[in-house]
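**Q** Sequence unavailable; structure follows:
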């Protein structure tokens, strides 16, 4: 224990709290009508440029609407396809306000940011109706403050939106229409950091998904911000060696949280292998010590099961003793625990062997561009499955004593893993970016 305390003190000294450098608000008035005071005008042909520092990633399908009355709400930009707007911003947390809808046409908009991180579910407006909606976003940089080092990114991460020094907003849905965007720094809300593997990460491409990219939509905007540092294929040791834990600690402030979920890759043979009741617990203790030294709050999450059923339709435990080791460690360290492993067993068995395929990446050949073979992945989730795992996380959070649960949205639907929502009732308009390459890890 003394050794762990010394480790925590060393980390605290190495990473003084990094104050958010973001101090500027950004206001954008979409459309070709009269410009609202204090706003920057955004026209449909404004492709992003480094000189300007903002713009659309593509402009082919964008159109302007101008009804000639209110400067801010009387015009806008719309499309029949998903479109992306990106802004150069400093690292930090932001509150975003959008004005959706059109004074003469109906709209339907879903908003995601960075790597398909869900911010706003399906939001419909009638012709003549406009709505203000808010959400909160974390923007992170690969540079690590306090030391001359960057996060060691994998090749596929080099094109990810969440490492590019920008905030990228995806407007999706049947008819997205946007009148304005305001982006303001949020320096007060606690940050919830996520550390994990492919079952947690913000998956960049369809049809893959994970619970970490779904969970932000469950929280009240402005009250808490999710910062998902998970990456596919990572282990406890690999995550730390790549500088990902250091990156979290460099921005962590007292009262922030770190959710820790590892096991799928840690149980495999190799240099990152750890044994459940010895080295697995030891490394997690080191994470806990580092977080508490910064005044943060560690939250341990047992890993969900893989989709593997026996002849009786019951889940086979492929994670062996790792979930139990996490449970015991939470008791020993007096840390909050979300038992996702236990809930996922209930959830999968409620679906059964056949219906559970809809929650995982099981799609016949030809469903996605370039897909010549069937997808039959029993580890990685579809968007529907990832959303239900996020529901489990929220359900587990409600059973803790953490102050964090007070920031959940009011009147969330009552979720029970034994009675999951139907696949047919889940709405997710596909993002344009797809991949036929399975994420690292299994």
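**A** Structure received. Keep in mind the model is a prediction, meaning the values are calculated, not measured. Numbers count the residues shown, from 1 in each chain.

**Q** from here on, contacts and neighbour counts on C-alpha atoms
**A** Fine.

**Q** What is the neighbour count of residue 134?
**A** Using other Cα atoms under 10 Å, residue 134 has 17 other residues around it.

**Q** Which strand or helix spans it?
**A** Taking DSSP states H and E as the criterion, residue 134 maps to strand 130-139.

**Q** Name the residues that touch the helix or strand that comes right after that strand?
**A** With elements assigned by DSSP H and E, the helix or strand that comes after strand 130-139 is strand 143-144. Defining contact as Cα atoms under 8 Å, 6 or more residues apart in numbering, one finds that strand 143-144 is touched by 149-151, 246-247, 250.

**Q** need those residues in TSV with secondary structure, neighbour count and distance to residue 173, can you?
**A** TSV is the format used below for the contacts of strand 143-144 (DSSP: H, G, I helix; E, B strand; the rest coil; neighbours: other Cα atoms under 10 Å; distance: Cα to Cα, whole Å):
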residue	secondary structure	neighbour count	distance to residue 173
149	strand	13	40
150	strand	16	36
151	coil	19	34
246	helix	24	37
247	helix	24	34
250	helix	23	37
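
**Q** what ranges do the helices span in the stretch 51-200 of the chain?
**A** Counting by DSSP state H, counting those that start in this stretch, no segments of the stretch 51-200 of the chain form helices.

**Q** I'd assumed residue 10 was in a strand, is it?
**A** No. Under DSSP: H, G, I helix; E, B strand; the rest coil, residue 10 sits outside any strand and is assigned helix.

**Q** can you count the residues close to residue 132?
**A** Neighbour number of residue 132 under other Cα under 10 Å is 12.

**Q** got it, and residue 183?
**A** 23.

**Q** Quick check: the gap between it and residue 228.
**A** Residue 183 is 20 Å from residue 228, where distance means Cα to Cα, to the nearest Å.

**Q** One more: residue 329?
**A** For residue 329 relative to residue 228 (Cα to Cα), the value is 23 Å.

**Q** Can you pick out the residue with more neighbours from the two?
**A** Between residue 329 and residue 228, counted using other Cα under 10 Å, residue 228 has the larger neighbour count: 26 against 20.

**Q** quick revisit: go through the contacts of strand 143-144 and name the one nearest residue 236.
**A** Proximity to residue 236 was ranked across the contacts of strand 143-144 by Cα to Cα; first place goes to residue 246, at 12.7 Å.

**Q** Dump the contacts of strand 143-144 into JSON lines; add distance to residue 355 as well.
**A** Shown next, in JSON lines, are the contacts of strand 143-144 (distance: Cα to Cα, whole Å):
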{"residue": "149", "distance to residue 355": "46"}
{"residue": "150", "distance to residue 355": "43"}
{"residue": "151", "distance to residue 355": "39"}
{"residue": "246", "distance to residue 355": "40"}
{"residue": "247", "distance to residue 355": "39"}
{"residue": "250", "distance to residue 355": "43"}
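
**Q** Between these, which sits nearest residue 375?
**A** residue 151 (31.4 Å).

**Q** second one coming, line it up with the first:
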């Protein structure tokens, strides 16, 4: 059995890297965190319910495009990382970091089932002297109202026997400028001892740690960051619709406006929101606000605007087909260019491309896709009917076979000159062709 460490000894173990870390959830957050910790000199046990994922990681394989297999192989060869689906080993780590999904239900209410089941698994093996940190994005109060009671059902007391903290993940998949270790870390603790321990641990992993007064404050920081983005994206999406009616190019407007050296921050329109954060996190706060008889009107309005964007894009595409080819969507063949929710990654979580395909096919169109980073559509909770479709090769004859190409994600690896030269109709939601200098081609911006 691992030795019990008092706060002072645990803090020292973090500083001299003799502590063992456990990371639960080896996805887009947990895996880069595990690699960063292992590179810092910690022994890391990664836990994941996906057995095949664990087997692949232990072979040094990667399943996330922007995380090289060499990075995984490096920390395995050093003997500092192993992945396991066996949660009976949870007594071994001195610190356990929870990085599991926090999706929404169909009714846009928080789904904490992964957090609760993970916490229950920890509770079965919880021992004195462990630090438990929740990183999953959630509403203020989750750490103390949901996680803490489950752990204290063991008879152990937070702040006395074990230590509990919240530190929101801030990953930006594919961003080579701001990697895990370069992004400042917010930490809030359930008591001073927990805060100190979390601050010490993350201080060994990242360049800067920002302590806040409570776990609820730390939870609120993450939501505020993503709500800020969601509201501003909704604003520019609404401006796109308004300016389009006036014959004004929103992309030109934003490019000119951002030359102002103060008082303006550029946000860009798109076909809808994607990723695990911006489409979901704001509703965690609006849901929690109702408990206090408060209506988060900006959040709800931004959500309404952003969720309507795929329908707006489809209408623009339908009008373009009618105007350019004298036909409707029924029976039309549409190639969706880009399946990932953002450029240069393979992450399709909440991708608007999936929603676009669903809407188009509900109106009688036949859809295919090309994405250099997503070879096949995996099974998802909302779009299982699209699973198994493969990315098409982007060849001149392929492009010519479709009635329209809909650019939904602006990957750098796409040859937009070939697209512009051979597609019968291009509807561009990302201004990709114009940014590639292809201004001499007829393109419908949507």
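**A** Done, it's in. None of the values given here were measured: they were computed from a predicted structure.

**Q** tm score of chain vs chain?
**A** Here the TM-score for the pair of chains, by TM-score structural alignment, normalised by the length of structure 1, is 0.27; 179 aligned residues with a Cα RMSD of 6.2 Å.

**Q** burial count for the nearest residue to residue 168 of structure 1 once chain neighbours are set aside?
**A** Among residues not flanking residue 168 of structure 1 along the chain, residue 86 sits closest, at 4.2 Å (Cα to Cα, 6 or more residues apart in numbering). Residue 86 of structure 1 has 21 neighbouring residues, counting by other Cα under 10 Å.

**Q** and residue 86 of structure 1, how far is that from residue 122 of structure 1?
**A** From residue 86 of structure 1 to residue 122 of structure 1 the distance is 21 Å (Cα to Cα).

**Q** those strands in the stretch 201-350 of structure 2, which residues are they?
**A** Ranges of strands in the stretch 201-350 of structure 2, per DSSP state E, counting those that start in this stretch, are 209-211, 333-337.

**Q** most packed of these?
**A** strand 333-337 (a mean of 24; mean count of other Cα atoms under 10 Å).

**Q** what helices or strands is that strand leaning on?
**A** Other elements packing on strand 333-337 of structure 2 under the criterion 3 or more Cα pairs under 8 Å, 6 or more residues apart in numbering; DSSP states H and E are strand 366-370, strand 404-407.

**Q** and residue 251 of structure 2, which of those strands is closest to it?
**A** That would be strand 404-407 among these, by Cα to Cα, at 15.2 Å.

**Q** Report all helices and strands that that closest one contacts.
**A** Counting by 3+ Cα pairs under 8 Å, 6+ apart, strand 404-407 of structure 2 packs on strand 333-337, strand 426-428.

**Q** The residue nearest to residue 360 of structure 2 when sequence neighbours are not counted and residue 333 of structure 2: what is the separation?
**A** The shortest distance from residue 360 of structure 2 to any non-neighbouring residue, by Cα to Cα, 6+ apart, is to residue 314 (6.9 Å). Applying Cα to Cα, the value for residue 314 of structure 2 to residue 333 of structure 2 is 13 Å.

**Q** what do you get for residue 227 of structure 2?
**A** Distance, residue 227 of structure 2 to residue 333 of structure 2, using Cα to Cα: 36 Å.

**Q** Tell me who's in contact with residue 293 of structure 1.
**A** Applying Cα under 8 Å, 6+ apart, we find residue 293 of structure 1 in contact with 8-9, 11-12.

**Q** Ok, residue 305 of structure 2 next?
**A** Counting by Cα under 8 Å, 6+ apart, residue 305 of structure 2 touches 234, 237-238.

**Q** please redo it, this time with the cut-off set to 7 Å
**A** Applying Cα atoms under 7 Å, 6 or more residues apart in numbering to residue 305 of structure 2 gives the contacts 234, 238.

**Q** is it fair to say residue 348 of structure 1 lies in a helix?
**A** Yes. According to three-state DSSP, residue 348 of structure 1 belongs to a helix.

**Q** What number of residues are in the vicinity of it?
**A** Counted by other Cα under 10 Å, the residues lying close to residue 348 of structure 1 total 27.

**Q** With residue 250 of structure 2 instead?
**A** 21.

**Q** okay but it is in contact with residue 238, surely?
**A** No. Judged on Cα atoms under 7 Å, residue 250 of structure 2 makes no contact with residue 238 at a distance of 10.1 Å.

**Q** now residue 304 of structure 2: how far from residue 7 of structure 2?
**A** 47 Å.

**Q** out of these two, which sits in the more crowded spot?
**A** Legend: neighbour count by other Cα under 10 Å for residue 304 of structure 2 and residue 7, higher for residue 7 (21 against 12).

**Q** Quickly note the distance from that one to residue 428 of structure 2.
**A** Residue 7 of structure 2 is 56 Å from residue 428 of structure 2, where distance means Cα to Cα.

**Q** again with residue 202 of structure 2
**A** Counting by Cα to Cα, the gap from residue 202 of structure 2 to residue 428 of structure 2 is 42 Å.

**Q** Residue 421 of structure 2 now?
**A** Using Cα to Cα, we find residue 421 of structure 2 at a distance of 14 Å from residue 428 of structure 2.

**Q** which helices and strands does the helix ranked longest in structure 2 pack with?
**A** When structure 2 is parsed with DSSP state H, its longest helix is helix 215-246. With contacts defined as 3 or more Cα pairs under 7 Å, 6 or more residues apart in numbering; DSSP states H and E, helix 215-246 of structure 2 has these neighbours: strand 163-166, strand 185-189, helix 281-290, helix 297-325.

**Q** Most tightly packed of these?
**A** Highest mean neighbour count of these: strand 163-166, a mean of 29 (counted as mean count of other Cα under 10 Å).

**Q** pretty sure residue 82 of structure 2 is touching residue 43, no?
**A** No. If you go by Cα under 7 Å, residue 82 of structure 2 and residue 43 don't touch, sitting 8.6 Å apart.

**Q** Going along the chain, name the strands of the stretch 1-150 of structure 2.
**A** According to DSSP E, counting those that start in this stretch, the stretch 1-150 of structure 2 carries its strands in the segments 20-24, 43-47, 81-84, 95-98, 131-134.

**Q** Reformat the ones you listed as CSV; add mean neighbour count.
**A** Shown next, in CSV, are the strands of the stretch 1-150 of structure 2 (neighbours: other Cα atoms under 10 Å):
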stretch, mean neighbour count
strand 20-24, 26
strand 43-47, 26
strand 81-84, 24
strand 95-98, 26
strand 131-134, 26
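
**Q** any chance of these in CSV, plus distance to residue 211 of structure 2?
**A** Formatted as CSV, the strands of the stretch 1-150 of structure 2 follow (distance: least, Cα to Cα, whole Å):
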stretch, distance to residue 211 of structure 2
strand 20-24, 20
strand 43-47, 24
strand 81-84, 28
strand 95-98, 17
strand 131-134, 14
